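Chemist: Predicted model follows, preceded by the sequence.
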Amino acid sequence: MRLVDLRFAGWQLEPIPEAPARYYGKCRSCGERSPHAALVGQGQLWCLRHTDATGHAEYEIFESQEFNATVPADSTPATT
């Protein structure tokens, strides 16, 4: 996932290029989570291993991306 241009009140979010997306699986039965991984398949493999160990069968996969909030050169952030 890449947000190209998300702006709010003069700010925009820009992905940190040296911080690639990370993935993790979460068991919906007990809340246990896999370690963050570079590949979505690693999170999925953790889910299957967790099923084998616990019998739990409902999961979610999450993607995490780091961003910086910046002020574009042609804008001024709003103050509240």
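Modeler: Done, it's in. Numbering: from 1, shown residues only.

Chemist: When you work out contacts or count neighbours from here on, use the C-alpha atoms and nothing else.
Modeler: OK.

Chemist: Now for the most centrally placed residue in the chain: which residues touch it?
Modeler: Nearest to the mean C-alpha position of the chain, counting by C-alpha atoms, centre = their mean, stands residue 64 at 1.3 Å. Neighbouring residues of residue 64 by C-alpha atoms under 8 Å, 6 or more residues apart in numbering: 21, 22, 23.

Chemist: three-state assignment of the closest residue in space to the last one that isn't next to it in sequence?
Modeler: Spelled out, that is residue 23. With sequence-adjacent residues excluded and distances taken as C-alpha to C-alpha, 6 or more residues apart in numbering, residue 23 is closest to residue 63, at 4.6 Å. The three-state label for residue 63, taken from DSSP: H, G, I helix; E, B strand; the rest coil, comes out as strand.

Chemist: one more structure, for comparison:
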Amino acid sequence: MTSARSVWRFADWALTVDTSGSGPIYEQECMSCGDNSGAADGYEGPDVWCLRHAGRTGHTGFRCVVTTFFRATLAERRP
């Protein structure tokens, strides 16, 4: 009968912002009716959408969703 043997190795990982692709994605959502600005690469478009939506509807509450991308990498171990 052979027995199984396990080897455990621990490593340090680092989480950094992934700059290889696009930057953050911004989207605003009306808290009254659920309508949204659509996704954009900058915050200016969604902010303007909020102001126009408020002017048309009288809705004043909005939620901003920002999606940022990260990458996990093995951290170099110092001797």
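Modeler: Received, thanks. Everything numeric in this text was worked out from a predicted model, so none of it was measured.

Chemist: if we can go back for a sec, which ones among the contacts of residue 64 of the first structure map onto strands?
Modeler: 22, 23 (DSSP state E).

Chemist: Which single one of the contacts of residue 64 of the first structure is nearest to residue 46 of the first structure?
Modeler: Ranked by distance to residue 46 of the first structure (C-alpha to C-alpha), these are led by residue 23 at 11.1 Å.

Chemist: Please work out how many residues are found near that closest one.
Modeler: Here the number of neighbours of residue 23 of the first structure (other C-alpha atoms under 10 Å) works out to 21.

Chemist: cool, residue 15 of the second structure as well?
Modeler: Per other C-alpha under 10 Å, the neighbour tally for residue 15 of the second structure reads 11.

Chemist: One more: the one 3 residues further on?
Modeler: Residues within reach of residue 18 of the second structure, counting by other C-alpha under 10 Å, total 14.

Chemist: you'd agree it is up against residue 70?
Modeler: Yes: in this structure, residue 18 of the second structure is within contact of residue 70 by C-alpha atoms under 8 Å, at 4.7 Å.

Chemist: Could you report the distance from the nearest residue to residue 41 of the second structure once chain neighbours are set aside to residue 14 of the second structure?
Modeler: Closest residue in space to residue 41 of the second structure, ignoring its immediate chain neighbours: residue 25 at 5.0 Å, by C-alpha to C-alpha, 6+ apart. Residue 25 of the second structure sits 23 Å away from residue 14 of the second structure, taking C-alpha to C-alpha, to the nearest Å as the criterion.

Chemist: Okay then, goodbye and thanks.
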